[in-house]
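Chemist: Have a look at this prediction, sequence included:
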Amino acid sequence: MTQGLPKEKLLRIAIVLLPVTWFVTYTTFTFKEKLGVAIFSPFGGWQMGSNGLFMYAHVPPQRTGVPRQFIKLHNYTIKHMDSLNRLKQRPDEELGIYYLWDEKAPLKLYLADKYKKDSTTPYLKRWASVSPLYGEYGAWLIRQHPGAFLKHYIWPNFLNYYSPPQEFLGIYNMGSDTVDPGAVSWFGYKSNKVHHFSKNKNIILTAVFPLLLAMINVVFFFGFIGFTILGGFAKVSPYYRKVLWVMLLIWLGNLAFSVLASPIVLRYQAFPFIFTLAFAVLLLGFVIQESRQESKPVEENPLPDPAI
């Protein structure tokens, strides 16, 4: 027994952690073997670099004091920011995937320049090889301007958690009327042409979800506060109390991870939508029920007949 914890609890924790630890370790060593980079997810470095660039687009460029390993990449960044400043409508006005995937953005330009004389290295290996550098570069940019990062990345992304944009779920097949050969084979299509029922290719069904998620998040947040103020924790079973605390921990953890990790969009919030809706309904029901009981007038006991 360790620190008073029962062996059964330790066993349960181990059952949860061991498979996750094994998966992370196996994935890291597999990337090292196949791609030459010992990293759990190469995408993480690209994402960190992208997050830093979204912030850096709003601050004066730093031309001196740049660490040696970042100089070439940073020069691409400065040139790119200068070119974007001449545009009336910038492609990075909203948080998204611009700095991740656009061929004219600094990350892709640096990758192309690094391997411009190499036609043999597979693209996936090239893409993974720069991930550590991009992760360090993004972290360096953020450390240089923490206030700007809070203002131009964290706060807008927090608002996106409240009401996530539709992104790819807002336009049918990303606006294209064809699909790749892989999709044709997978779904058994007769051709690569696809059709939709919307005149402007917009997906009508998903248009309501940003507003719906905003309402659900508000109801859950204030429902939990109301549940606490009305003494809900003292009126439910110990098991239900644990479930509520676990739910709150998951909700806060998902909020923190979502806001910090990457620009939030609707497709990332499917799971939070389901469990937040379920508990929001339960908490709102409790608050309404308790409010009705408190609003009922107290019935006065009738006076007994005087003794004769």
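Modeler: Sure thing, it's come through.

Chemist: hey, let's count contacts and neighbours off CA atoms from now on
Modeler: Fine.

Chemist: Do I have it right that residue 91 meets residue 98?
Modeler: Yes. If you go by Cα atoms under 8 Å, residue 91 and residue 98 touch, sitting 6.9 Å apart.

Chemist: Okay, one more to line up with it:
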Amino acid sequence: MLSGFIKTNRISLIIAIAGLALQFIIFKLFYPYADFFSDSYSYLYAAYANLDINIWPIGYSKFLMVFHKITTSDTALVAFQYFFLEFTALIFYYTILYFYKPAKITSIILFIFLFFNPLNLYICNYVNSDPLFAALSLLWITQLIWIVQRPRLYQIFTHAVLLYACFTVRNNAMYYPFISALAFLISTQRIWVKATGIILGTALVLIFINDQRNAAYKLTGKHQFSLFTGWQLANNALYMYKQINVDSTQLPSEASREVDHITKQFFRNTPPDMQEILSEYVANFFIRQSEAPLKQYYKQHFKPADRYNVIADWGRASIIFEEYGSYLIRHNPWAFARYYMLTNAKNYCLPPLEKLEVYNLGKETVDPIAQYWFNYKSRKVTAVSATIQHKILFPFTPLFFVMNILFVICMIARKFNTDKTLILITAFLSINFAFSVFATINVLRYQFFPMIICFTFTLLLIEWMDKKAAIK
């Protein structure tokens, strides 16, 4: 059905394919090597050691491991990430055209955004899970649109596979099952089909969670879904620490009391404007900074001899930090909302470029594991410029803010009188906002997929509002 529609729009397809190929060739002339940062090496080591669990979700490392059996070329990896992302964007684009038949100008703007967007190239040049997660998420949300608009029985199986794939690649997919359940509930399928669709997808996710918990138990001695959760919770809680009073005698364990003692020492030695410093940071100060309490505790208690033990010790520390961070948040919810969530909400509205500001973190070399994995002749990497991407990508930060504001304004103007797909998209953007503000840092690459969705449906809403005004 969609394939026939695409055939009737073959000119746009030819332009997209030719344009994507040309852009990629030019881009790789300027950036002959892939882009790396600390997470890249973690993913590569997990792939090299064929680990079942890592600090980050294991799906991308498994993908790297399989891809490495085919080729060691980093250009091939970047090409696959880029063209797979754009392939999913094509399916998404034609789905929007098929169901909503937007005006020509709307179609052209969306076409340019999806297929002639420099952000896509820079995102896909990373050895990191961002491009794969975005591509899988685009397929997932496109499938949900079809479930709502044109339900078919086979979709319960394809959806379950896509949901599982997203969940293995990025923790941001934790809320995806709720969006999927909503899609099935508002679809016109029979009750048993809706129930099967919800249960099957959830079952695959639960199987993955159980496998990760068991792998974490073997590594750390405790069942955990993510080896990163404790670090994130403690980091988030410490953003409010200077504004609260903590009675260390009430903390749940001796380890928590020791973390709190280090924290008190840290804040006693910080400048008076520490809260302002934190508000300007990317909401992960206590994870990244070596002088911060979490890193100090880790250094005092763990001396990993190799990368494998780094992962194991990181997970063991996460157990302690989860206990400590959870306690602080539970006992100080309003302070947490004010001093962490409010700061993070600002970062959500104007997500920093973060790693996207500079190529390879401004370094001229990569870690040995990258040289080995991609069979580089040396550790040295080059690019046309390490910093020009900051100027190229900077506009996307205010663009994300503007599109979110316009989406909300248009929805209010419609008095939330929406079709089923808009209900789904509104739920997705709302829950993404809540999850992002509460649970994770907010940087542009994390909001890459939500930006695509927000941009698309804001364009459609603006067009519908214009048509409504014209009728009046």
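Modeler: It's in. These numbers were taken from a predicted model, which means no experiment stands behind them.

Chemist: if we can go back for a sec, ok, residue 91 and residue 98 of structure 1, which is more surrounded?
Modeler: Neighbour count, other Cα atoms under 10 Å: between residue 91 of structure 1 and residue 98, residue 98 has more, with 17 against 14.

Chemist: mind checking what the more buried one lines up with in structure 2?
Modeler: Aligned by TM-score structural alignment, residue 98 of structure 1 pairs with residue 285 of structure 2.

Chemist: again, but for residue 225 of structure 1
Modeler: With TM-score structural alignment as the criterion, residue 225 of structure 1 matches residue 412.

Chemist: tell me the SS of its match?
Modeler: Under DSSP: H, G, I helix; E, B strand; the rest coil, residue 412 of structure 2 falls in the helix class.

Chemist: Where do the helices of the stretch 201-308 of structure 1 begin and end?
Modeler: Shown for the stretch 201-308 of structure 1, the helices assigned by DSSP state H, counting those that start in this stretch span residues 209-229, 232-235, 238-261, 270-295.

Chemist: Let's have the ones you listed in a markdown table, adding distance to residue 58 of structure 1 and mean neighbour count.
Modeler: Shown next, in a markdown table, are the helices of the stretch 201-308 of structure 1 (distance: least, Cα to Cα, whole Å; neighbours: other Cα atoms under 10 Å):
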| stretch | distance to residue 58 of structure 1 | mean neighbour count |
| --- | --- | --- |
| helix 209-229 | 27 | 17 |
| helix 232-235 | 46 | 14 |
| helix 238-261 | 18 | 14 |
| helix 270-295 | 31 | 15 |
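
Chemist: could I get those helices as JSON lines with distance to residue 129 of structure 1?
Modeler: Output for the helices of the stretch 201-308 of structure 1, formatted as JSON lines (distance: least, Cα to Cα, whole Å):
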{"stretch": "helix 209-229", "distance to residue 129 of structure 1": "37"}
{"stretch": "helix 232-235", "distance to residue 129 of structure 1": "51"}
{"stretch": "helix 238-261", "distance to residue 129 of structure 1": "20"}
{"stretch": "helix 270-295", "distance to residue 129 of structure 1": "32"}
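
Chemist: Out of those, flag the one nearest residue 110 of structure 1.
Modeler: Evaluated over these, closeness to residue 110 of structure 1 peaks at helix 238-261, with 22.6 Å, by Cα to Cα.

Chemist: The closest one vs helix 270-295, what angle?
Modeler: On the basis of axes from the mean of the first three to the mean of the last three Cα atoms, to 10 degrees, helix 238-261 of structure 1 is oriented at 130 degrees to helix 270-295.

Chemist: Can you name every helix or strand that helix 238-261 of structure 1 contacts?
Modeler: Helices and strands touching helix 238-261 of structure 1, by 3 or more Cα pairs under 8 Å, 6 or more residues apart in numbering; DSSP states H and E, are helix 155-162, helix 270-295.

Chemist: how far does the helix or strand following the first one sit from the chain's center?
Modeler: Counting by DSSP states H and E, the element after helix 155-162 of structure 1 in chain order, helix or strand, is helix 181-187. Taking Cα atoms, centre = their mean, to the nearest Å, one finds helix 181-187 of structure 1 lying 29 Å from the centre of the chain it belongs to.
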